[in-house]
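Novice: What follows is a predicted protein model with its sequence.
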Amino acid sequence: MNRPQFVFRPNLRDPAQRRAWQLLQAQPAGERSAYLAACILKSDDRAAVQKELRKVLKEELGKIQVTAVPAEPKPKKAVPSATLEFFSALQQDAPE
């Protein structure tokens, strides 16, 4: 039985493919197939986990009822008397 072959010819103008090529080249020559297999399996596992997580979150968030709570009005702060006196003094000294 012949082993199946896979040929990877990256487009080095594409940043993602260039990065993938660099990572593949950084692996020892005898371990590149194992590296590719591990990457593919990890990607598939991640996709499965994301799918399951989305399903669980959708179910759980569907049970939650969101209601808007009106904001409490902020109490108005009194203007300090020193500030009022300052502005009053400015108005008295202002030229007409």
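Specialist: Thanks, I have it.
Novice: make it CA atoms for all contacts and neighbour counts henceforth
Specialist: Fine.
Novice: Which helix or strand contains the residue nearest the centre of the chain?
Specialist: In the chain, the residue lying closest to the centroid (CA atoms, centre = their mean) is Gln50, at 14.6 Å. According to DSSP states H and E, Gln50 maps onto helix 32-63.
Novice: ok, second structure coming up, stack it against the first:
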Amino acid sequence: MKKRACFSFRPRPGDPEQQRAWEILQTVPEGKKTAFVAGAILRSREEEALEQTLRRVLREELRTVSIHSPAGEETVPGQMLDFLAGL
């Protein structure tokens, strides 16, 4: 006979993030909490993987991009920067 895994969640009173999670969990109907928690864990992993992929793609693309100031835009003179730095 297989034994089912058991998990309990006891939020710490001084942890606002855990308290918020507990409040959200209390809005889930009885009998659906396990599915809710499982879905939340899986979505979290999917979001992490998506974020890593997005960061990798952006890094690769940014390697080939060069950024220039718009044509006709004036630069700030060094004397003005020195004056502002002295304030």
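Specialist: Received the coordinates, thanks. Note that the structure is predicted; figures quoted are calculated from it, not measured.
Novice: TM between them?
Specialist: Once superposed, chain against chain, the TM-score is 0.76 (TM-score structural alignment, normalised by the length of structure 2); 73 aligned residues with a CA RMSD of 1.7 Å.
Novice: quick revisit: which strands or helices does the helix or strand just after the helix holding Gln50 of structure 1 pack on?
Specialist: Sequence order places helix 81-93 as the next helix or strand after helix 32-63 of structure 1, per DSSP H and E. Contacting helix 81-93 of structure 1 under the criterion 3 or more CA pairs under 8 Å, 6 or more residues apart in numbering; DSSP states H and E is no other helix or strand.
Novice: Would you mind giving the residues in structure 2 matched to helix 81-93 of structure 1?
Specialist: Across structure 2, nothing matches helix 81-93 of structure 1 (TM-score structural alignment).
Novice: buried stuff in that helix?
Specialist: Counting neighbours by 16 or more other CA atoms under 10 Å, one finds that helix 81-93 of structure 1 has no buried residues.
Novice: for stretch 52-62 of structure 1, the distance to its chain's centre please.
Specialist: How far stretch 52-62 of structure 1 lies from its chain's middle: 19 Å, per CA atoms, centre = their mean, to the nearest Å.
Novice: Mind reading off the mean deviation between that stretch and structure 2?
Specialist: With mean CA distance after the TM-score superposition for structure 1, stretch 52-62 of structure 1 departs from structure 2 by a mean of 0.4 Å once superposed.
Novice: and that stretch, which stretch of structure 2?
Specialist: Going by TM-score structural alignment: stretch 52-62 of structure 1 matches residues 53-63.
Novice: before we move on, back to that, report the buried residues of the helix holding Gln50 of structure 1.
Specialist: Per 16+ other CA under 10 Å, helix 32-63 of structure 1 contains no buried residues.
Novice: Could you give the separation of that helix from the chain centroid?
Specialist: Worked out by CA atoms, centre = their mean, helix 32-63 of structure 1 lies 17 Å from the chain centre.
Novice: other SSEs contacting it?
Specialist: helix 15-25.
Novice: Pull out the buried positions in the helix it packs on.
Specialist: So, applying 16+ other CA under 10 Å, buried residues of helix 15-25 of structure 1: Trp21, Leu24.
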